[in-house]
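**Student:** build the 3D model from these lines:
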Amino acid sequence: MLNRVVLVGRLTRDPELKYTPNGIAVASITLAVNRPFSNQQGNREADFINVVIWRKQAENVANYLRKGSLAGVDGRLQTRNYENNEGKKVFITEVVADSVQFLETKGSNNSGGNQGGGDYYGSPNQGGNNNNQNQGRSNQSFSDDPFASDGKPIDISDDDLPF
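**Tutor:** From the prediction side, this is the model:
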């Protein structure tokens, strides 16, 4: 059997951190994950997926991610149910995260989510909030690159290759 979910998206709200009676941290987030196609009007739609994170990873998510943060989640799909106040059975489907990856440096997002409708890879031709991933880095010229081609062949022996 296989139950594996991999998601990349932006948080729709700040993480909600709680603790069980035994003191175990549990955080819940909702990820907006863009669909890979456009609808008939040419707009990109998103799915809003609930994610549950446990223990130390939950505390890290609560401390370092905010609404609009780009995150990657690897986990499994889980369905549970309960009876609400009206006596009706309510079913919930959510992703239980095995790991959460922070895909942006602190302060690189605009805390407003992906408002422009661009895809989560930030491709400039899709519109949206195309964050410059090179902000804060020094501008290196190509002459600093030891692998830049200056028109001469690179001499590498087979002994120098790791494979």
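**Student:** please count neighbours and contacts with C-alpha atoms only from this point.
**Tutor:** OK.
**Student:** residue 37 sits in which helix or strand?
**Tutor:** Residue 37 is part of strand 25-38 when elements are defined by DSSP states H and E.
**Student:** ok, residue 58 next?
**Tutor:** Using DSSP H and E, the element containing residue 58 is helix 55-64.
**Student:** picking up where we left off before, show me what counts as buried in the strand holding residue 37.
**Tutor:** Under the neighbour-count criterion of 16 or more other C-alpha atoms under 10 Å, strand 25-38 has 25, 26, 27, 28, 29, 30, 31, 32, 33, 34 buried.
**Student:** contacts for stretch 78-89?
**Tutor:** Applying C-alpha atoms under 8 Å, 6 or more residues apart in numbering, the contact partners of stretch 78-89 are 90, 91, 92, 93, 94, 95, 96.
**Student:** who wins for neighbours among those residues?
**Tutor:** Among those, the one with the most neighbours (other C-alpha atoms under 10 Å) is residue 95, at 24 neighbours.
**Student:** any idea how far that one lies from residue 41?
**Tutor:** Look at residue 95 and residue 41: by C-alpha to C-alpha, to the nearest Å, they are 30 Å apart.
**Student:** got it, and residue 59?
**Tutor:** Taken as C-alpha to C-alpha, the span from residue 59 to residue 41 is 40 Å.
**Student:** and for comparison, fold this next one:
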Amino acid sequence: MNKILLVGRLVKDPEQRIIEDSQKALIKIIIAVNRDYKEPDGERKADFIPVSFWGKKGEIILKHLHKGDLISVGGRLRMGSYVDKDGNKKYISDVVAEDFKFVRNQFKVETKVQ
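**Tutor:** Model prediction:
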């Protein structure tokens, strides 16, 4: 089973890419996910994880999320490789999103209801 769950903040605004072969839109984000421990100096480090969204999910992400927003993402880890322009093989990994939740929007709704 290949499942991953992340909660983190967007490092920058979402980016849209059009895949030439299919003309489908791919929305990419990078989220900073805090590690659950502190370094000896007291600093808490983060991992910067690329996440891909397709279709309607991607449209929603592009329209509503911005740098600094908090999001919860569920998906699968994708590993791949390609050959760069210099002929070197490069390895890549990202998360393909299957579901998500705007954490900040949920908080705003809850505070309005009370």
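**Student:** could I get the TM-score for this pair?
**Tutor:** TM-score of the superposed chains, computed with TM-score structural alignment, normalised by the length of structure 2, equals 0.89; 111 aligned residues with a C-alpha RMSD of 1.8 Å.
**Student:** what is the neighbour count of residue 66 of structure 1?
**Tutor:** 22.
**Student:** wait, what's in contact with it?
**Tutor:** Per C-alpha under 8 Å, 6+ apart, neighbours of residue 66 of structure 1: 11, 13, 14, 15, 111.
**Student:** the third one maps to what in structure 2?
**Tutor:** Structural alignment (TM-score structural alignment) places residue 14 of structure 1 against residue 13 in structure 2.
**Student:** now swap in residue 74 of structure 1 and tell me
**Tutor:** By TM-score structural alignment, residue 74 of structure 1 lines up with residue 74.
**Student:** wasn't its match part of a strand?
**Tutor:** Yes. In this structure, residue 74 of structure 2 lies within a strand as judged by DSSP: H, G, I helix; E, B strand; the rest coil.
**Student:** save the contacts of stretch 78-89 of structure 1 as CSV, and put in secondary structure too.
**Tutor:** Listed next are the contacts of stretch 78-89 of structure 1 as CSV, based on three-state DSSP:
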residue, secondary structure
90, strand
91, strand
92, strand
93, strand
94, strand
95, strand
96, strand
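**Student:** what's near enough to touch the match of residue 74 of structure 1?
**Tutor:** Counted by C-alpha under 8 Å, 6+ apart, residue 74 of structure 2 has contacts 3, 4, 5, 6, 97, 98, 99, 100.
**Student:** so the fifth one makes contact with residue 49?
**Tutor:** Same thing as residue 97 of structure 2. No. Using C-alpha atoms under 8 Å, residue 97 of structure 2 makes no contact with residue 49, being 11.8 Å away.
**Student:** more crowded one of those two?
**Tutor:** residue 97 (20 against 17).
**Student:** list the contacts for the nearest residue to that one once chain neighbours are set aside?
**Tutor:** Leaving aside its sequence neighbours, residue 97 of structure 2 sits nearest to residue 75 (C-alpha to C-alpha, 6 or more residues apart in numbering; 4.3 Å). Residues in contact with residue 75 of structure 2 (C-alpha under 8 Å, 6+ apart) are 3, 4, 5, 95, 96, 97, 98, 99.
**Student:** wait, the fourth one sits on residue 76?
**Tutor:** Read it as residue 95 of structure 2. Yes. At 5.5 Å, residue 95 of structure 2 counts as touching residue 76 under the criterion of C-alpha under 8 Å.
**Student:** give the contact list for the closest residue to residue 10 of structure 2 other than its chain neighbours.
**Tutor:** Nearest residue to residue 10 of structure 2, sequence neighbours excluded (C-alpha to C-alpha, 6+ apart): residue 31, at 4.4 Å. Neighbouring residues of residue 31 of structure 2 by C-alpha under 8 Å, 6+ apart: 8, 9, 10, 11, 48, 49, 50, 51.
**Student:** good, we can wrap up now.
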